[in-house]
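Colleague: return a 3D structure for these sequence lines:
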Amino acid sequence: MKVYFKIQLKILSRYITDAGINKYLGWALIFIAFVFFSNYTLSENNNLHFIYILVPIFLIAKIASKRRLRFLEFCFPPKKFYKIRLIESLILSLPFAVFLLYYSYPQLALILFILSFLLAFYKRGFSFNFVVPTPFGKYPHEFIIGFRKTFPLILASYFLVAISIIYANFHLALFVIFIQFILSAGYFMHQDLLGYVWVYKHRSHLFLLKKIKLAFFQHFVLYGAELVLFFYFFSDKILLILIFYFLGVLFLSGAILLKYSAFPERIGVKESMLVALAVYFPPLLIALIPYFYVQSVKSLAKYLDD
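Modeller: From the prediction side, this is the model:
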């Protein structure tokens, strides 16, 4: 069992390094993001504690796919199988339970532990093997792949949109806008194969402009409806909504330019740290975008400008 959990930790670390981020830095960023998310959702002013408990339940269900459970049953005897399932469920639920107790929600922490325990012994598994149709069929692959991989998160974001409107929670509305731009930017964290870029007839600066314009359009296709709703229900805060959207547009542009600044290599640790800083200090994007643009043009020039 120790070997099994060591392998799982290595797999998770490899996901981080595959994104071009140092594994220690990646784990640190995950920890910071988790603390920020917990503090925000469990704040007394937000009334989101009932949503907070759904996140670990989703994660536990995610690792309980039918295919994965069949694999574990094949590798381990029943006693170890259920022990592994229980340990995994507790590992995923414990950090959330700690924050629930810290913010004085012992009932929710107890409910979380009970559900985690029950899900650990649910042997039939959950099926996530369905193909989600996308509105991006004739466009490049980033939003097609990203949309399907993050479809549950997209639905969850629209659920939060509804909650923000029902409870007139403007801070939650801004939080949703921020999260959705983070999702869209995440679609550009994997580097293209050389052939995907080489086939373009545009010069490097036009290629980048087209990529950015297309990303804006695709993001608006996914989330444009909520913008109309926010304008209607928070009509006195339209300027602040537009400012957040502008910052989101800058962040999405920065993510695209970051991707091609190292092309065809993966994104480096230095660049990843700069983007992480920009998440917490958006004005930094004003300096980063020109820098990444220059680097992207240099990287692409040898393939598109000859």
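Colleague: going forward, measure contacts between C-alpha atoms and count neighbours the same way
Modeller: OK.
Colleague: quick one: the strands in this protein?
Modeller: Counting by DSSP state E, the chain has no strands at all.
Colleague: any idea which residue sits dead centre in it?
Modeller: By Cα atoms, centre = their mean, the chain has its centre lying nearest to residue 183, at 4.7 Å.
Colleague: show me what contacts that residue?
Modeller: Going by Cα atoms under 8 Å, 6 or more residues apart in numbering, residue 183 touches residue 150.
Colleague: may I ask you to name the longest helix in the chain?
Modeller: The residue-count maximum for a helix in the chain (DSSP state H) belongs to helix 204-233.
Colleague: quick one: buried residues of that one?
Modeller: Residues 204-205, 207-208, 211-212, 215-216, 218-219, 222-223, 226-227, 230 are the ones in helix 204-233 that count as buried (16 or more other Cα atoms under 10 Å).
Colleague: pick the one among these closest to residue 144.
Modeller: If you rank the buried residues of helix 204-233 by distance to residue 144 using Cα to Cα, residue 218 comes first, at 9.9 Å.
Colleague: now show me the structure for the sequence below, then we'll compare the two:
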Amino acid sequence: MKYYFELQFRMLQRNLSEFGLQPLIAFIVLPLLFIGGSAVLFSRTPYAAYFIVLVSLYVISLLGHSKRNTFLKTIFSFEKYRVLRLVENLILALPFSLILLWYRAYWSALLVLILASLISVVTLSAKESHTLITPFSAYPFEFTVGFRNSFLIIVLAYFLTIMGIKVDNFNLGVFSLMLIIMICSSYYFELEDDFYIWIHRLDSKGFLMHKLKVAMASCSLLCLPIFTSLILFYPKNLNALLAFQILGLLYLILILMGKYALYPLKPNVPQAVLIGMTLVLPPLLIFIIPYFFLQSVKRLKAILP
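Modeller: Model (predicted):
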């Protein structure tokens, strides 16, 4: 097991180098950015703790995909596999819990550790995905595949909404809404083969606008149960709820446009910095989204007419 973690550390160093970062510098700068970003969040919004829990949940869930876990099961016994999954989840959860403890968000810090432990026994399996009915057609493959892979997290978001209403906690409902939007955004992290772009009978602008409409409609469909429930129980908070919904959809658009802005290359450091800046200063979205859109149009012209 020790060798496994040493290997993971080496792979992390290699990934950082491929991303354009010197590992030593990254190990110094990234924690500072995490601490600084958290400080900005807690100074600007009362929902900072919920946002950090949301991010931690997504980061931890990345370790739960079926291919990775199937491989681990072939090289470790069942007992060691369970311990390994628990340990690596807690390692990822620890920075988030510590920052929450620092800002005295004790229950949120505990929630991160509990969720990390629970997720360690969950595998996002693709083998059973064909039996799960989705509210989407076969065409928006990002949502069809993504919905099946993240089904348990979506159910968790709906459950948290119910609990938030039950204990009269509007903030928990907002957290659940943003969790759904973040999950939807994650569906666009993977680059598809250029064949699946080429088959569209659209020019590059038409393709992007079509993708945009599908993404917003599909994401709004998943948000609808939460959004409707919160409006019914908290009608006075309609303006705040609309603001969060619109902001979340803007971030979805940002991720979608960012996906194709460097296509077929993966995101690099400058792009990550631009996206990170919007988290601190959301008004930058009105400048960065059009910039990513124009870059995407240029990139896709090599594939689409």
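Colleague: TM-score for these two?
Modeller: The TM-score (TM-score structural alignment, normalised by the length of the second structure) is 0.72; 283 aligned residues with a Cα RMSD of 4.6 Å.
Colleague: comparing the longest helix of the first structure with the second structure, how large is the average distance?
Modeller: Mean deviation of helix 204-233 of the first structure from its aligned counterpart in the second structure after superposition (mean Cα distance after the TM-score superposition for the first structure): 1.1 Å.
Colleague: quick one: that helix aligns where in the second structure?
Modeller: Counting by TM-score structural alignment, helix 204-233 of the first structure falls onto residues 204-233 of the second structure.
Colleague: give me the distance from the matching stretch to the chain's centre.
Modeller: Centroid separation for stretch 204-233 of the second structure versus its chain: 16 Å, with Cα atoms, centre = their mean, to the nearest Å.
Colleague: check stretch 100-118 of the first structure too.
Modeller: When distances are taken as Cα atoms, centre = their mean, stretch 100-118 of the first structure is centred 24 Å away from the chain's centroid.
Colleague: other residues contacting that stretch?
Modeller: Here stretch 100-118 of the first structure has contacts from 42, 53, 57, 60, 86, 89-90, 93, 96-98, using Cα under 8 Å, 6+ apart.
Colleague: could you do stretch 58-74 of the second structure as well?
Modeller: If you take Cα under 8 Å, 6+ apart as the criterion, stretch 58-74 of the second structure is touched by 81, 89, 92-93, 116, 119-120, 122-126, 149, 183.
Colleague: repeat for stretch 75-88 of the second structure
Modeller: For stretch 75-88 of the second structure, contacts defined as Cα under 8 Å, 6+ apart pick out 1, 72-73, 116-117, 120-121.
Colleague: go through that stretch and flag the buried ones.
Modeller: Residues 81, 84-86, 88 are the ones in stretch 75-88 of the second structure that count as buried (16+ other Cα under 10 Å).
Colleague: now those residues as CSV including distance to residue 169 of the second structure?
Modeller: Putting the buried residues of stretch 75-88 of the second structure into CSV (distance: Cα to Cα, whole Å) gives the following:
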residue, distance to residue 169 of the second structure
81, 37
84, 35
85, 32
86, 30
88, 32
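Colleague: quick one: which of those is nearest residue 271 of the second structure?
Modeller: Closest approach between these and residue 271 of the second structure, by Cα to Cα: residue 88, at 27.9 Å.
Colleague: rewinding a little: which two of the buried residues of helix 204-233 of the first structure lie the greatest distance from each other?
Modeller: Greatest spatial distance among these (Cα to Cα): 204 and 230, at 36.6 Å.
Colleague: and the closest residue in space to residue 212 of the second structure that isn't next to it in sequence, how far is that from residue 181 of the second structure?
Modeller: Of all residues not flanking residue 212 of the second structure in the chain, residue 253 sits nearest, at 6.8 Å (Cα to Cα, 6 or more residues apart in numbering). For residue 253 of the second structure, the distance to residue 181 of the second structure equals 11 Å [Cα to Cα, to the nearest Å].
Colleague: who touches both of those two?
Modeller: In terms of Cα under 8 Å, 6+ apart, residue 253 of the second structure and residue 181 are not both contacted by any residue.
Colleague: what is the burial count for the residue nearest to residue 212 of the second structure?
Modeller: Close neighbours of residue 253 of the second structure, defined as other Cα atoms under 10 Å, add up to 23.
Colleague: would you confirm that it contacts residue 289?
Modeller: Yes - assessed by Cα atoms under 8 Å, residue 253 of the second structure is found in contact with residue 289 at 7.3 Å.
Colleague: which of the contacts of stretch 75-88 of the second structure are buried?
Modeller: Buried members of those, counted by 16+ other Cα under 10 Å: 72, 116-117, 120.
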